[in-house]
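>>> Can you look at this prediction? I've put the sequence above it.
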Amino acid sequence: MFNSEFNIFNFSLQIDCYISLMTDNTILEKIKIIVTPYVQRQEGLDDFDEKTDFLTDLEINSANLVDVILDVEDEFNIEIDNASMEGMLTAGDAKRIILTKMEN
């Protein structure tokens, strides 16, 4: 009994460590890779950071923004609800939503 409880604890600890290793920069880099195919204004990628606005800085149209969200869900193995979708307008918004969903 003790051994199986230890294994579950150890597995949980490994997952927590994995999430911790995924730094903010790693997540932002993955977001940048995800949005790149949909970007109409390539110069917007030069200064890509948390403040980068998907609609104005990168000129991603609203239809493609849905594709970005679907790609984010696939990449991070999460589900993004409608309320979170509406709030995902910048790279920083996306990062915060991803981290929140990964922790739950």
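Yep, that arrived.
>>> C-alpha only now, for contacts and for neighbours.
Noted.
>>> buried stuff in stretch 16-34?
Neighbour-count burial for stretch 16-34, counted by 16 or more other Cα atoms under 10 Å, picks out 27-28, 31-32, 34.
>>> swap that for stretch 57-68, please
57-60, 64-65, 68.
>>> Need the buried residues of stretch 16-34 in TSV (columns: secondary structure).
Formatted as TSV, those follow (DSSP: H, G, I helix; E, B strand; the rest coil):
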residue	secondary structure
I27	helix
L28	helix
I31	helix
K32	helix
I34	helix
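>>> Among those, which one lies nearest to E50?
The closest of the buried residues of stretch 16-34 to E50 turns out to be L28 (Cα to Cα; 7.5 Å).
>>> surely that closest one meets A91?
Yes - judged on Cα atoms under 8 Å, L28 makes contact with A91 at a distance of 6.9 Å.
>>> ok, structure two:
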Amino acid sequence: MNRKFPNLWYFFLALENEMYLSAVKSILIMNKQETIQELKAIVKPYILNQEAFDLLTEDTDFINDLKINSANLVDVILDIEEKYNILIDNESMERMINVKAAMAIIETKLAEKSSESPEK
């Protein structure tokens, strides 16, 4: 640490951290938008409400908004499992009612999968 200008050192350290956090936030936002677009592609064959699909957000409900029936929702879940190479348990399936929940479950399952990977 520079003894003459300790505040300057802290300033640059804070600036570096701010830039890092900004970069991480940008990556997360980009990944969030990517995931939403990927989910849109997955659910598109099953939707009955095009207007809700066109306005899809994190809060869009698969059954109530997009009018996906329960049998097709199972197909959506299977397509998500295939797309992301994950397994979705029954408890997670029951929670997957909207885009936000689907994104959270995908993120959780991918994190679990990466933590289970054997170290080489």
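Received it, and whenever you're ready, just let me know what you need. Here the structure is a predicted model, which means the values were calculated and not measured.
>>> re the thing from before, reformat the buried residues of stretch 57-68 of structure 1 as CSV; add distance to E86 of structure 1.
CSV is the format used below for the buried residues of stretch 57-68 of structure 1 (distance: Cα to Cα, whole Å):
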residue, distance to E86 of structure 1
D57, 17
L58, 17
E59, 17
I60, 15
N64, 14
L65, 10
V68, 13
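>>> which one of those residues sits closest to Q14 of structure 1?
Once Cα to Cα is applied, the member of the buried residues of stretch 57-68 of structure 1 that ends up nearest Q14 of structure 1 is V68, at 28.8 Å.
>>> That closest one -> structure 2?
V68 of structure 1 is assigned V76 in structure 2 as its aligned equivalent, the criterion being TM-score structural alignment.
>>> residues in contact with its match?
By Cα atoms under 8 Å, 6 or more residues apart in numbering, the contact list for V76 of structure 2 reads 42-43, 46.
>>> show me where structure 1 has helices.
2-21, 24-35, 62-76, 82-86, 91-103 (DSSP state H).
>>> Figure out which of those is closest to E50 of structure 1.
Taking Cα to Cα, helix 91-103 is the member of the helices of structure 1 nearest to E50 of structure 1, at 3.9 Å.
>>> and for the closest one, what span of structure 2 is it aligned with?
Mapping helix 91-103 of structure 1 onto structure 2 (TM-score structural alignment) gives residues 99-111.
>>> and the matching stretch, how far from structure 1 on average?
On superposition with structure 1, the average gap between stretch 99-111 of structure 2 and its aligned counterparts reaches 0.3 Å (mean Cα distance after the TM-score superposition for structure 1).
>>> Residues in contact with that stretch: which ones?
Applying Cα under 8 Å, 6+ apart, the external contacts of stretch 99-111 of structure 2 come out as 32, 35-36, 39, 57-62, 84, 86-88, 92, 95-96.
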